[in-house]
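Q: sequence plus the predicted model coming up.
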Amino acid sequence: MSFFSSHYRLRVLFLFVGLLVSLLVVAQVTLKYRMLNGYALSDDAPLTKGKPTMFILDQADAFEKVFKPAQVGGKRPDVPNFARETAIGIVLPPSTKPPRVSISRVFVQDSVLNVRYIRIKDTTRNKTPLVTPVQPTLLLAIPAQKVLKTRLIENGKVIVTLRTKEEK
């Protein structure tokens, strides 16, 4: 009789642990994003010197203060729809050996927006560095979200955390 009761307890424990793990996985929502092309960083954008800077822009006027349309081959820039989207800008420090960067995942977990990107050294630039420094920039649009914090994660390490400003 004790064999069945211990076996039953073990089965209930595994069921409970499995249910708990499934709840943790469900609490994470992956967001679709689109890259915004055709923009350059404004000269008077407030940057953190020597570190990556993240901008969370949910209004057109704030967006226009930080990013301006780039003059590239007559192509029109991708315009974010601020009624439904929020723009996120990631700006890395200037370098004559700029890395390759790409967004790997954007998700919300426990009211925290997480933006993960991958930064890889560009080995072709080690032999021939650029003459003038370049400032790598990623600009993307996500569906508008109400979150408490936003985290910027580079290669698995949290490098910037911004708290959402309270609206008055």
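A: Cool, got the structure. Residues are numbered from 1 along each chain as shown.

Q: please count neighbours and contacts with C-alpha atoms only from this point.
A: OK.

Q: could you point out which element follows the helix ranked longest in the chain?
A: Using DSSP state H to define each element, the chain has its longest helix at helix 2-26. Following helix 2-26 in sequence order, the next helix or strand is strand 28-30 (DSSP states H and E).

Q: for that next one, packing partners?
A: strand 100-109 (3 or more C-alpha pairs under 8 Å, 6 or more residues apart in numbering; DSSP states H and E).

Q: elements contacting the strand it packs on?
A: On a contact count with 3+ C-alpha pairs under 8 Å, 6+ apart, strand 100-109 meets strand 28-30, strand 112-120, strand 137-143.

Q: how about a cut-off of 6 Å?
A: Under the contact definition 3 or more C-alpha pairs under 6 Å, 6 or more residues apart in numbering; DSSP states H and E, strand 100-109 sits against strand 28-30, strand 112-120.

Q: the longest one: which residues count as buried?
A: Right, strand 112-120. Val112, Leu113, Asn114, Val115, Arg116, Tyr117 (16 or more other C-alpha atoms under 10 Å).

Q: report all helices and strands that it contacts.
A: Applying 3+ C-alpha pairs under 6 Å, 6+ apart, one finds that strand 112-120 makes contact with strand 100-109, strand 149-154.

Q: dropping in the other structure now:
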Amino acid sequence: MNNEKLLISRLKCDDPVVIKKFYEENKKGFAFFASRYQLDQEAITDIYQDAVIALIENAKKGSIDDLKSNLSTYLFGIGKFMIYKKLKKDKRTVSIDDGEFPEVAFDMYEEEEINLQLALLRKGLKKLGEQCQKVLQLFYYEEKKLDEIQELLDYTNKDVLKSQKSRCLKQLKEIIKER
């Protein structure tokens, strides 16, 4: 039995350890993905929790027993449609800044490409220096304002922090392009 099948079977059994681990492993990646849609952190968290619940319910129904993609990709697909539903309900249009992040097409038909892009992003982030990782994590994952990051990381002024963030993003893009 491969890892995905084992994970699905553990989700069907409501294994709290497996559910918590899966939840935590995908939370930051989903927050990063969802931040492209200009939602507040509370909405992103709500959608993520609903998507995880939907995934578990689908596992229990047996509707993902023959899933061709990995569960993280499936979870992001569920989340994407929940985001679109919320944006439609709020009568907002989707605005994505493609220039700032590597373009990742979250289309269920391009699952292999999604997996590759997410893996490259994770590997790229790990190759960055500790300070770059902290800056990008605080800004994009935790959605801290530059003033807060400046205080947390003891930067002398905001312009230095902006330059650091810009260099870190450029470095991340270069690392990803090398692959």
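A: Good, I have the coordinates. Computed from a predicted structure; not experimentally measured.

Q: for the two chains, what TM-score is obtained?
A: Once superposed, chain against chain, the TM-score is 0.26 (TM-score structural alignment, normalised by the length of the first structure); 76 aligned residues with a C-alpha RMSD of 5.1 Å.

Q: so which of the buried residues of strand 112-120 of the first structure is the closest to Ile153 of the first structure?
A: Nearest to Ile153 of the first structure out of the buried residues of strand 112-120 of the first structure is Arg116 (C-alpha to C-alpha; 4.6 Å).

Q: ok, the closest one - contacts?
A: By C-alpha atoms under 6 Å, 6 or more residues apart in numbering, the contact list for Arg116 of the first structure reads Ser104, Arg105, Ile153.

Q: select only the buried ones of these in ChimeraX?
A: Remark: buried members of those, expressed as a ChimeraX selection using 16+ other C-alpha under 10 Å:
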select :153
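
Q: put together TSV for the contacts of Arg116 of the first structure, with distance to Leu23 of the first structure on each row.
A: Shown next, in TSV, are the contacts of Arg116 of the first structure (distance: C-alpha to C-alpha, whole Å):
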residue	distance to Leu23 of the first structure
Ser104	23
Arg105	20
Ile153	23
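
Q: need the strands for the second structure, in chain order.
A: Assigned by DSSP state E, the second structure shows no strands.

Q: just the helices in it please.
A: Under DSSP H, the second structure gives helices at 3-12, 16-34, 41-61, 71-89, 111-127, 130-136, 146-152, 158-178.

Q: so what does the fifth one touch, helix or strand wise?
A: Right, helix 111-127 of the second structure. helix 158-178.

Q: quick check: buried residues in the helix it packs on?
A: Buried residues in helix 158-178 of the second structure (16+ other C-alpha under 10 Å): Leu161, Gln164, Lys165, Cys168, Leu169, Gln171, Leu172, Lys173, Ile175, Ile176.

Q: so what touches it?
A: Gly124, Cys132.

Q: what's the angle from that helix to helix 111-127?
A: Using axes from the mean of the first three to the mean of the last three C-alpha atoms, to 10 degrees, the inter-axis angle of helix 158-178 of the second structure relative to helix 111-127 is 130 degrees.
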